[in-house]
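J.: How does the following fold in three dimensions:
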Amino acid sequence: MSVSIKEAAMRRDEEGSYVGKTVFELEGHKAGYEINFFSKKGKDWDYSLSFADEPGSEELFLELDARLEEDDELFDLLLDAALDAEQA
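T.: Next up is the predicted model:
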C-alpha cells in the first residue's frame, strides 16, 4: 500500500512541546487523512487521526487507525515527514 504525503508541519509550542501534522493519502482509499502529533520531549508521541477533507469510509478509517497502532514503519514514515518539515 503506497502512501502519498500531501503536507507536513511541525513546530514547538510556547512550553517547548512538539505539535505537528501530516496530511496523506493511501492507495485504495478515496478520502485523505490527517494525523496530528504531540510530544512533550520529542520521544513518546501521542497522535490523533482524522479525515483531511471530506469524510470517507468509517470502516477504512478504523482499519487505518488500528494499523497505525501496530505498524511502526507506517507511523514513523508519517512522523518523520512532520519532523523533516520542522527542520526545512
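J.: drop to CA atoms for contacts and neighbour counts, all remaining ones
T.: Fine.
J.: Can you give me the separation between P55 and S48?
T.: According to Cα to Cα, to the nearest Å, P55 and S48 sit 15 Å apart.
J.: same question, L83
T.: L83 is 16 Å from S48, where distance means Cα to Cα.
J.: Comparing the two, which residue is more hemmed in?
T.: Neighbour totals were compared for L83 and S48, and L83 leads with 23 against 11 (other Cα atoms under 10 Å).
J.: Please provide the structure for the following sequence as well, for comparison with the first:
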Amino acid sequence: MPPFNIKRAAMQLDDESRFVGSTIFEVEGHTGAYEITFLSKNGKDWDYSLHFADEPGPEEQFLLIDAQLEENEDLFDDLLDAAVEAGGF
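T.: Purely as a prediction, here's the structure:
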C-alpha cells in the first residue's frame, strides 16, 4: 500500500445512537482523494463504504484501495481510528 495522508475525519452519534463517521484521505500516486464512511450500531462492528471524495478518478486506483481495505486490517483500523478520535469517542 502506498503511503496515505488523512485530510479530514469526523464521527458522531445519530438520532438512533448509531456511530456515523467518515475519513477523507489521499494516497500517494493517486489522482484524487477518497472518502470512507463508517456506520456501527454498537461501536464495535463496522460497515463501511468507499467512494471518491471529490471528482471521480481512475477505476483501477479505486479498486486497488477497495481491495486494500478488505485485505489490510491496519489500513482500515487507521482510517477508522482517525474518525473515532475526531469524534472524541
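J.: Got a TM-score for the pair?
T.: Overlay of the two chains. TM-score (TM-score structural alignment, normalised by the length of structure 1): 0.96; 88 aligned residues with a Cα RMSD of 1.0 Å.
J.: For M11 of structure 2, which non-adjacent residue is spatially closest?
T.: Distances taken as Cα to Cα, 6 or more residues apart in numbering put G21 closest to M11 of structure 2, at 3.9 Å, once the chain neighbours are dropped.
J.: Which strands or helices does the helix or strand hosting the one you found pack on?
T.: Per DSSP states H and E, G21 of structure 2 falls inside strand 19-27. Where contact means 3 or more Cα pairs under 8 Å, 6 or more residues apart in numbering; DSSP states H and E, strand 19-27 of structure 2 is packed against strand 4-13, strand 34-40, helix 73-87.
J.: Among the ones you listed, show me which one is buried the most.
T.: Highest mean neighbour count among those (mean count of other Cα atoms under 10 Å): strand 34-40, with a mean of 21.
J.: Pull out the buried residues from the helix or strand that comes right after that strand.
T.: Sequence-wise, the next helix or strand downstream of strand 34-40 of structure 2 (DSSP H and E) is strand 47-52. Within strand 47-52 of structure 2, the residues that qualify as buried are 50, 52, counting by 16 or more other Cα atoms under 10 Å.
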